[in-house]
Structures are given as C-alpha cells and as structure tokens.
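[1] give the three-dimensional model of this entry:
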Amino acid sequence: MLALFAGVLLTSCDPEIDGTAPSKGDINLEKYVAVGNSLTAGYQDRGLYREAQLNSYPAILAQQFKLVGGGEFTQPLFEESQASGSGYLTFADFINGRPVIKPVPGAAVREGTTLPGGPALTKYTQPVQNLGVPGISVLTSAMKEYGAINPYYERLLEPAEVGTKPYFQEVAESNPTFFTMWLGNNDVLGYATDGGAPASPLSNLTDPAMFGNIYKNMVATLTANDAKGVLITIPNVTAVPFFTTVPYNALALTRQGQADSLNAAYGSGALGITFKVGPNPLVVSDPSVPARVRQIKSTEYVLLTALDSIAARGYGSKKPLPDKFFLDETEVKEIMEHTVAFNDIIRATAKDKGLAMWDANAFFESIKGGFKLDEVTYAPVFVTGNLFSLDGIHPTPRGYAIVANELIKTINSTYKANVPTVDVTQYRAIQFPGK
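    Have a look, this model is predicted:
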C-alpha cells in the first residue's frame, strides 16, 4: 500500500491552461473575504495549525487572484514558534494493516484559560480576511455569546468583544469587494458526528426557517456595496470517510466457535441476532426495540470514532455499540432532509442575489466512486484516497487545492473571468510515516 501511495503522489497533474490571457472578468478582487467554518479556515487532521492555514482553499484562491490583479489576503496565522496551533493528528505507523494515529500537542494554547468549546488559543486581533471559524454554524453566527464559547472565534476578538460581538457583525464589518461563503455544514454535521445524540444544544439540527433567515441576512450584508461572490452548498455527510470507513458488517468471525459463542450470548436467535463465519453486522444499542439491542442495518452508518472501540475493546459483538457511535435510519433521514432544505436556501439566495454558486454537494456525490485527474487516482477513502485528512471530514492540502480549482472554474464561468487554476500536485496528501 505504501509503495502504491508513493507512486500516486509522484504522478503529475497540470493546471488548466486554455491559451487565453488571465483576467478577472466582471469582478473586483481588491479585497477578497472568505466567510465560513473549519473548511474555510483550512482545518484538517482534527486541528488548525500553520501549515493547514497556509494551504486553506481561500489562501490558494487569493494566490491565484493575485495573478489577475487581486489584492493582499490576510489570515490569522499561528506564528512559526507555535506552528502546531491547536494541535492535530499525525500518521505515526502501520501495524497489522491499520494506521496508528497519534496527536501532536498544540503550541498555541493559552494556559489557564478554557472555554466551553476547548482551551483558549493565542490571540490574533489584527484585521483578517479569512474569517473561517472551526465549529461555527449559521445558527451560532448570530449569537453574541458565541465568542465566549468557541476558542477559534474568541482568538479573533478584542477582550471587550468576547461574548458581546456575534460573528454576523464581524462579517458585516469586513466590507469585501469579493467573497466566498461556505457556511451551514455545522448546522447538520455536529448532530451527525455526535451520532444523533448531540453533546451540546448548539450541535443539534438547525431549524430550516431560522437557517434561512440568518443566511439570507448575512449574504445581504456582504452584497450591500455591490460585492460579488460565490455561495457554496453543504455536502452530504455520508460522502466523507468519517461515515463510510467502518462498514456496517465490520464484525469478521474467522472460526465457527466464535459464532457459536456469540449466538449463545444472544439467546441462540431468540433476540433476532445471529452470527456466522465471515462478516457480520455489528451489534448496537437501541432502546426502541424490546431487547434494547439489535444488529445494525446496511442503510445505517458507523462513525470513524467507533474504530478503536470495535477493534480493541470488543464493542459491536458482546458489548453493543453505543448510540453515539452510529447513525440509525431515522437520524440519517433527518440529516438528509435538513441538508436538502439548507441547500435549497443557498441555491435560492445565490439566484436572488445574482451570485455564483458552487454545488459542493453535487461534486462530492459525483466522486463517491473515486475519479482520476491526469492519471492520479482520488477517492473519498480514509488515509489512502488523497482527498481527506486524518479526521475523515476535512480535506488534505491537495483536497483543498482541488476545491479551490472547482471554485475557480465556477468563478470563471459565472463572471467571465480567466483566473488560472493550480497544479494540485504541488500540495501534499496524507504524509506517511518516514516521508
């Protein structure tokens, strides 16, 4: 696998060149502002750190905008002395075919100060144009208290603004000439990553009517001075490795004695749970059924966070997998319905305001089976797929470069521009041990 992956990394992929001169078309790129959440900040590997920030899709876009006369672009970068930022995950080893992932401690943590959303981070209160805040949702963007909850937003605020200034106001004050807005993912994602059992009220599914009201008002503030921009839809959560890496039938039994032992433990079929040699559906907790346990269905999703509990602690067999580690059919249906509703609002807002719209949901749906780009293979597969980082949700630098190119294509086609795309092979995928 290592040799194959190394070969993939070394294969070239050239940027698009259509022979015409670069041009900004019908847009003013003097001040580009990026509005959004962790995806906009460059978050990856379950953390925000300097390298990730430098390879965010807004940073890549701004770099390309400069080729057609775009202005400077400021991000709230962690200093080199605190390059590990909030901390992140790293790929340490392969053992028995499984990746060993270890944390890198955060160097930008302010000791002695903890917010409800985690340890406080080194302040950056200078004006910035990348307003990506990991964890923020459309709902929480309107809450003045959010700056005292989220450490990524708190670090951008002056002390007097903490707990008094909503993100919505920060966006309104940014006054862009051009913007991108990828916001709304966390209005479904927090619910999904918590297995449909939100650890916080702020992680619940947002009411679509409330979502629409806040979202439309935010776009109105961004376009108040005739700024143009791109609105981006919300990908379906089931299109990312966090929800697809662990199969429903991950309980692999190699001997008949194992199957017999589990069959006896669950009443020899009396509970409707049976086992055989080979792959078996995991056993999960479900208070809605008489036995309070059942085997998971093929239409349900096991979360990546369940992997260690299944592999090392025996969950899913003699120990039922807790609800926080999977999404049942009802929860999946709720997530899908909300995603559709939110994306309908985003599309309608783009149409109403005459803005470009990149359908990230359609893009990630279209690549579920993988794709090739100039002979390089990509797929939404954990570790080896080139696209997603070690948290299974956020892209690698190369994944962000691919996102930036898709946005550039949308900008070019909507605004009669010719912003050059990037060579995505200049951005890394997963870093394997020893590389």
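[2] from here on, contacts and neighbour counts on C-alpha atoms
    OK.
[3] isn't Phe179 up against Ala227?
    Yes: between Phe179 and Ala227 there is a contact at 7.4 Å, judged by Cα atoms under 8 Å.
[4] neighbour count winner among those two?
    Phe179 (24 against 19; other Cα atoms under 10 Å).
[5] A strand includes the more buried one, no?
    Yes: secondary structure of Phe179 (DSSP: H, G, I helix; E, B strand; the rest coil): part of a strand.
[6] tell me which stretches of the stretch 251-400 of the chain form helices.
    Ranges of helices within the stretch 251-400 of the chain are 256-265, 307-313, 329-353, 360-366, 397-415, based on DSSP state H, counting those that start in this stretch.
[7] as TSV, those helices with distance to Pro151 and mean neighbour count would be great.
    Shown next, in TSV, are the helices of the stretch 251-400 of the chain (distance: least, Cα to Cα, whole Å; neighbours: other Cα atoms under 10 Å):
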stretch	distance to Pro151	mean neighbour count
helix 256-265	46	15
helix 307-313	28	13
helix 329-353	26	17
helix 360-366	27	16
helix 397-415	23	22
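[8] dump those to a markdown table, plus distance to Gly106.
    Output for those, formatted as a markdown table (distance: least, Cα to Cα, whole Å):
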| stretch | distance to Gly106 |
| --- | --- |
| helix 256-265 | 43 |
| helix 307-313 | 23 |
| helix 329-353 | 32 |
| helix 360-366 | 31 |
| helix 397-415 | 19 |
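[9] before we compare anything, build this one as well:
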Amino acid sequence: MKNILKYIFLPAVGFLASCSYEFPVNEIIEPTSGEANFASTIVIGDGIAAGFMDGALYDRGQSNSFAVQMTNQMKSLGGGNFNLPLINSVNGFYAIGPGNSILGRLILKTVNGVTSPAPIGPGDLPGPFSGNKAELNNFSIPGLTLGLALIPQTGGPNVPQNPAFNPYYARFASNPGVSTPIGDAATALGTNGTFFTFWLGSSDVLGYAVGGASNPAILTPNDAFAQRFTLALGAMLQANPDAKGAVANIPDLNVLPYFNLVPWNALPLDGPTAAAVNQGFAQYNGGLLQLQAMGAITEAERILRTINFTAGQNGYLMSDENLTDLTQFGLPSIRQSNSSDRSTLTLAQALGQPVGGNPQVVRGVSFPVEDQFVLTSTEQAEIQDKINAFNGVIASAVQANPQRLVLVDIKGLLNRVREGSVNSGGVSLTASIVPPNGGFSVDGVHPNGRAHGFIANEFIDAINSKWGANIPLVNPNAIPGNDLPIQ
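    Presented below is the predicted three-dimensional model:
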C-alpha cells in the first residue's frame, strides 16, 4: 500500500521561509467609545473565544484569541484588564498517547518529504486555575454547547455518570457542580462588567459534523437551540441592563480545512492490487446487477454502488446509510467515495491501514471506511440546514434587541476568506493550515492567532459602526499564524 498522506498535504518545499508581513500605517484618530462603555468586557463562548488552537488549549493560543486582541485595542478607550483563566501550559493537551502518555498540541511535521499534523510531544492535562476567579473576564470553554452552558453538571463531578463534565470549566468554575458557565459570566457582567461578547452555538453542530455525522444524539434540535439561546443571551442582558454586547454567528461547514484536506480519491493503488481487490467484489457487483433487474434498485444506484478500483488514485470503500437497504439480499450498504463526499481530517491516519492488525482487512479497500470518517452529501446538507437555522435564531435575537446588541457576521468573514478576498497590508488570509497565509490552526477547525486578528477586527468594525466608537483595528500581520513545519 502506498503512503496515503503524501496525497493529502503539501511537500515541505512548498512552504514559505518567512512569516513576516507589513501592515499599513493608518491615520491617527482620537479614540472614542461612542455610545458604549468598554471599561470591563465580559466574554462568553466556546473554543474559539477561549483561544483553543491546534487541537489544544495552551498559552500562546489563549493570549492570541480575538477576545484578548480586541480588548487590548479597547484599552485606548478606557478599557481595563482582561483576565483569563490561564492554562499555564506551553503545549496543552491534545490526546492520550502510547503508555497513557500526555500528548500536546498539533504541529506540522515533515517526514520523508511529507508534511502532516502530528502532536508536538509531551503536553499537560488541564490543571486547576490558580488565579482569582472573581476577577475573570473570559468565561469561554472549549466544546461548550448552549445546553452545557446552562447546567451545573458541566463543572463536575468528574464521574462516569456525568457525561456533561468539562475539565476546562471545572478548573475555574466559581462553585464546581453548582455554578454554570452562563451564571458565572452573567455574575461578572452584573458585578463590574460594562460590555460583553456572546459567541455560542457553533459547538451545537460542530461536534456532530467533525464526527462524520455518526452520532445524531449530540446534534441540538432546532427548538431546543432556540430555547437555550434565548435563556443564555437573556441571562447576559438581564445581568446588567446598561451593558451592550456583540453576538457572533456560526461559520459554514465548507470553509473548514478539516473537511477539505483529505480528498475523496485519497486511496492510491497499483494495477495488480486493484485487480485483486476487484476480483473480491465480483460477486457483490453481480448481485447488484440482479437486484436492478428485479427492480429492487435503480440503474443509477447500481452504478453508484458498483466497486471498481483502478491503478492510480481511487475513491475509498465506505459505508453509506442513505443507500437502499439490501441486507435481506445479503448485500451491505457500501460504495466508493466520490467528489460529493467530504472526508474528515482523522481519516488521514486511518485510511489504508489494517483493521484489527489483519493485513487482509484494509480500511478503505476491503473494509469500508466507517461513518465517523466521512460526510455524505446528504449529511452535509443536513448540517448546513442546521447552521442556517441556528444562524436565523441568532439573527432574530439580535434584531429583537437593536439598542443593546450588534450581530458580528463571522460566517460572512470566513466565507470571504474561502473566496480569497480577505487580506491585510496586501497579505491574504486563506482557508487552509499552510503557513504563512493559512488562517486555520493545525487541527483544521479552529482559527489560528493571525486569523483571530481578523476576527477581532470584524468585532471591532461591527461595534464601531453600531455605537459610533472608533476602537483602533488590530494588526493581524503582527500575530503569529501556524509555525513552519519541523523535520
């Protein structure tokens, strides 16, 4: 079997050697906060607002989040300190490795001329927050859905009977197992806050998407989303009737590199291997012809389900629950991937590998790729419909509070990034993980530090326009993006 990864990522020689940029010098304008008050900004959100990058929460990511960059710009208008629940870890926690070792954040590594994401090495489990919880400004938590934001179980206890437990909240919860993320943020806003940002909702659909739409139980129903969003945002509005806020929406699925890095035809086979595999599917293909003749399936579905590998790049064998159920005839719901499918980034490590250590059972060749590794066109449409519905709820909530809220269109921003129309000082931001222009961190889902600069500016532009402020813009080119690959 050929190396799958070399068909997924760029070779190391394709990366630029420098990550420095120029930023234009703008006309100096006297700062003013307009109709808003930025003395103390409270932030509530999920992983993006927390500074989660490269598959981990770590020091550099936290310090370069859009919330930090934005509030730094607000200091010229009387903004105060912006206190974070600092993780105090250079590498953070990505996964448990061999021998129960703790693996840190993802980086780009080049091995034998092939560059792909890999853990940097040792990392750290999230430990307790040692600072003053009463002085926190950022209550954002990786993986925080609206449902988890509203229940005390998110803070503990950490027992098998509590699937809601989130270690990133438990470490700084005001009263673990009793307090809630929204409750803590609202208390901070009501105590000494003057402005807030609210960016929740992405995790209500993202977890389902990155898992290949394989677990419907974690996809928030539309009515539940609307109810929870109203409760959560309402808690912030009620906490301080004088505070204004910026509310962000949910990006589209197709902008995320996580779903674009592994091509649908990522399976390389030589001629003899392809012929041998095809022989193994001859009976299956013959059965499809018989079922078409019987009227059990259409010709179009028979063609879709027919397995035919060739020398070169191939679509991989995959399961598809949307196919006609032919199990009564002894035929599984399988086909080869095509250009309408989106592979998840996790497939890069699984495709072409023996299943259960059996070299005759190869994932994507003789064993179908499981649901969690791929999104069919039907699943993609389902997820996009969900994003559209959730964004409708978000927009309506902002429109219902026109004096106090402004909508920050992050969906629109990232779609412009995908189209190649976003830049600073003539240097573009791309919807990729490739440095120096790539705007997504190495996990392919969360923006990197430089992209957070553009996100901060999107917030700033919306706030300035809404309330007549002139918060200075961030220089995104001064913020690090992804590091260059290491050997």
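[10] once they're superposed, tell me the TM-score.
    Put the two chains on top of each other and the TM-score (TM-score structural alignment, normalised by the length of the first structure) is 0.89; 416 aligned residues with a Cα RMSD of 2.3 Å.
[11] aligned counterpart of Ile107 of the second structure in the first structure, please.
    Aligned by TM-score structural alignment, Ile107 of the second structure pairs with Thr90 of the first structure.
[12] brain fart, Asn464 of the second structure
    By TM-score structural alignment, Asn464 of the second structure lines up with Asn412.
[13] which residues touch that match?
    Residues counted as contacts of Asn412 of the first structure (Cα atoms under 8 Å, 6 or more residues apart in numbering) are Gly25, Asn418, Val419.
[14] ok, back up a step: SS state for the match of Ile107 of the second structure?
    Thr90 of the first structure ends up strand, using three-state DSSP.
[15] distance of the aligned residue in the second structure for Met143 of the first structure from Pro216 of the second structure?
    Applying TM-score structural alignment, one finds that Met143 of the first structure aligns to Ile151 in the second structure. Separation of Ile151 of the second structure from Pro216 of the second structure (Cα to Cα, to the nearest Å): 21 Å.
[16] can you pick out the residue with more neighbours from those two?
    Ile151 (17 against 11).
[17] how close does the nearest residue to that one once chain neighbours are set aside get to Leu150 of the second structure?
    What sits nearest to Ile151 of the second structure in space, not counting adjacent residues and going by Cα to Cα, 6 or more residues apart in numbering, is Thr180, at 5.5 Å. To Leu150 of the second structure, Thr180 of the second structure is 6 Å away according to Cα to Cα.
[18] ok, those two, which is more surrounded?
    Using other Cα under 10 Å, the more surrounded residue of Thr180 of the second structure and Leu150 is Thr180, with 23 against 20.
[19] that one reaches Gly155, doesn't it?
    Yes: using Cα under 8 Å, Thr180 of the second structure makes contact with Gly155 at a distance of 7.1 Å.
[20] give me the common contacts of these two.
    With Cα under 8 Å, 6+ apart, Thr180 of the second structure and Gly155 have common neighbours Ala173.
[21] let me see the contact set for the aligned partner of Phe196 of the second structure in the first structure.
    Superposed on the first structure with TM-score structural alignment, Phe196 of the second structure falls opposite Phe179. Phe179 of the first structure is in contact with Tyr32, Val33, Ala34, Val35, Leu222, Ala227, Lys228, Gly229, Val230, counting by Cα under 8 Å, 6+ apart.
[22] quick one: Phe179 of the first structure and Leu222 of the first structure, what's the gap?
    Counting by Cα to Cα - Phe179 of the first structure and Leu222 of the first structure are separated by 8 Å.
[23] before we move on, what about Leu307 of the first structure?
    For Leu307 of the first structure, the distance to Leu222 of the first structure - Cα to Cα - is 42 Å.
[24] same question, Ala350 of the first structure
    12 Å.
[25] what of Phe5 of the first structure?
    Relative to Leu222 of the first structure, and taking Cα to Cα, Phe5 of the first structure is found at 42 Å.
[26] which one's more surrounded, these two?
    Per other Cα under 10 Å, whichever of Phe5 of the first structure and Leu222 has more neighbours is Leu222, with 26 against 17.
[27] need the counterpart of the more buried one in the second structure.
    Match for Leu222 of the first structure (TM-score structural alignment): Met236.
[28] you'd agree its match is up against Gly193?
    No: between Met236 of the second structure and Gly193 there is no contact under Cα under 8 Å: 10.4 Å.
[29] can you tell me what Val445 of the second structure aligns to in the first structure?
    Per TM-score structural alignment, Val445 of the second structure is aligned with Ile393.
[30] okay, now that match: neighbour count?
    Ile393 of the first structure, neighbours per other Cα under 10 Å, totals 25.
[31] and for Glu145 of the first structure?
    Glu145 of the first structure: 17 neighbours (other Cα under 10 Å).
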